[in-house]
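Novice: got a predicted structure plus its sequence, pasted below:
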Amino acid sequence: MRLVIIVGSVRQGRFGPVAAEWLASRARLCDDFDIDVVDLDTVWLPDVMLADPAASRPQAVQDLAPWLAAADAFVVVTPEYKQSFPASLKNAIDWYDEEWRAKPVAFLSYGGASSGLCAAAQLRQVFAEAHAVTIRETVSFHAHHDQEHLDRHGRPDLAGCPFNTGNEAARAMLDRLGWWARALRRAREAEPYERATNLYLGA
């Protein structure tokens, strides 16, 4: 199965790439997943949505679409800013539709007094509207600030991060994510997923 880990923050000196690299290293220990890491800072999605939903999507949106469409599962790495998630992440979710449907989404959150769990809670509502299935198990890190775990060259310092406390949480989350990814892939293969609106309103 293909797991896509999405780095949601685009701020300078982000902790997100460090967290994503660590989670990818945990996921590679599993036999379930092939892993891609998508950093929203490098995909250059437009921040102005199209007025006409039938219009052709911008090239950057088209370039990322196959990576998301091929995924069987997602982990969203999100900070918490003012008790919510970053605008860059909402923008990325809104550009896509079918790519999210009937697929499981888990969260790695960090920052703030809630360890980013306020951001994760709001994302659960957003992904429900995208017809995705969110995973209860979450990895969260308390009070990890963006600049804390960069080396003197500004690169992620994985060795300097106290991630050992998150190993068990990551294992539980990845196990549950794998279960849902297998179950939902079988379901999509047996019957294509369609919006409920067309099924029950006489269409």
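Specialist: All right, it came through fine. Numbering: from 1, shown residues only.
Novice: going forward, measure contacts and count neighbours with C-alpha atoms only.
Specialist: Noted.
Novice: helices of this protein, start to end?
Specialist: Under the criterion DSSP state H, the chain contains helices at 16-27, 40-43, 59-69, 87-94, 117-129, 167-190, 196-200.
Novice: indicate which one of those helices is closest to residue 160.
Specialist: Ranking the helices of the chain by proximity to residue 160 (CA to CA) places helix 16-27 first, at 10.1 Å.
Novice: this is the comparison structure:
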Amino acid sequence: MKLRLAVIIGSTRSGRFGPTVANWFAQQAAKRADLDVDVVDLATTDLPPTLTDTDEPAPAAVSILAPRLAAADAFAVVTPEYNCSFPAPLKTALDWYYEEWHAKPVAIVAYGRENGGLYAVAQLRQVFTELHAVTIRNTVTMPCYWEQFAADGSWPRPGSGYDAAAKLVLDQLVWWAHALRDARKKYPYQP
């Protein structure tokens, strides 16, 4: 049975590069026979920036996205690094949901300046731990990602190393997704 991978575009900024990175990563994942890919673009989900209280009903936009996240066996979060962190809309999206993340693996694909988004990766690991998700060890980090355009305008250029990094991350993500899905079926997760 195929695993369902939700690739989340964490940036909503005007002129963002996130869709380019996310579409490339989703294409890498779609090459695999063991994955169904669902790209979730936070810029189109219309999640409200203000969270409701726990006893208030969820807004419609939150309820619409919830089944897509709940159906995922694994996540790949594509994030830029802004000011040594990840974007606020991504944090809001993470905070709107809770059980949807439980006992599921998360790969992080980060891009940024010279460190390739490593500060954002470190902070996301902390947040996902609190959400009872499992971040996998390896990441895809893209320092100075704008330098990876090929002469014909395509991205990333051959030799960037990104394809090999994505394969390793996807191999690990699939392993964890199978292990955690089997565990959730046998022993329902209790936070």
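Specialist: Thanks, I have it. Source: prediction; values computed, not measured.
Novice: TM between them?
Specialist: Remark: TM-score between the superposed chains equals 0.93 [TM-score structural alignment, normalised by the length of the second structure]; 185 aligned residues with a CA RMSD of 1.6 Å.
Novice: circling back to that earlier point, CSV for the helices of the first structure, including mean neighbour count and distance to residue 50 of the first structure?
Specialist: Formatted as CSV, the helices of the first structure follow (neighbours: other CA atoms under 10 Å; distance: least, CA to CA, whole Å):
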stretch, mean neighbour count, distance to residue 50 of the first structure
helix 16-27, 20, 28
helix 40-43, 14, 18
helix 59-69, 15, 11
helix 87-94, 16, 11
helix 117-129, 19, 19
helix 167-190, 17, 29
helix 196-200, 9, 23
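Novice: between the ones you listed, which one is closest to residue 102 of the first structure.
Specialist: helix 167-190 (6.4 Å).
Novice: packing partners of the closest one?
Specialist: Under the contact criterion of 3 or more CA pairs under 8 Å, 6 or more residues apart in numbering; DSSP states H and E, helix 167-190 of the first structure touches helix 16-27, strand 73-79, strand 104-110, strand 133-141.
Novice: what's the angle between it and strand 104-110?
Specialist: Per axes from the mean of the first three to the mean of the last three CA atoms, to 10 degrees, the angle that helix 167-190 of the first structure makes with strand 104-110 is 160 degrees.
Novice: on average, how far is helix 167-190 of the first structure from the matching bit in the second structure?
Specialist: Once fitted to the second structure, helix 167-190 of the first structure is off its aligned match by 0.3 Å on average (mean CA distance after the TM-score superposition for the first structure).
Novice: report the contact partners of the residue nearest the centre of the second structure.
Specialist: The structure's the second structure has its C-alpha centroid closest to residue 77; by CA atoms, centre = their mean the separation is 1.4 Å. By CA atoms under 8 Å, 6 or more residues apart in numbering, residue 77 of the second structure lies in contact with 7-10, 106-109.
Novice: do that again at 6 Å, thanks
Specialist: By CA atoms under 6 Å, 6 or more residues apart in numbering, the contact set of residue 77 of the second structure is 7-8, 108-109.
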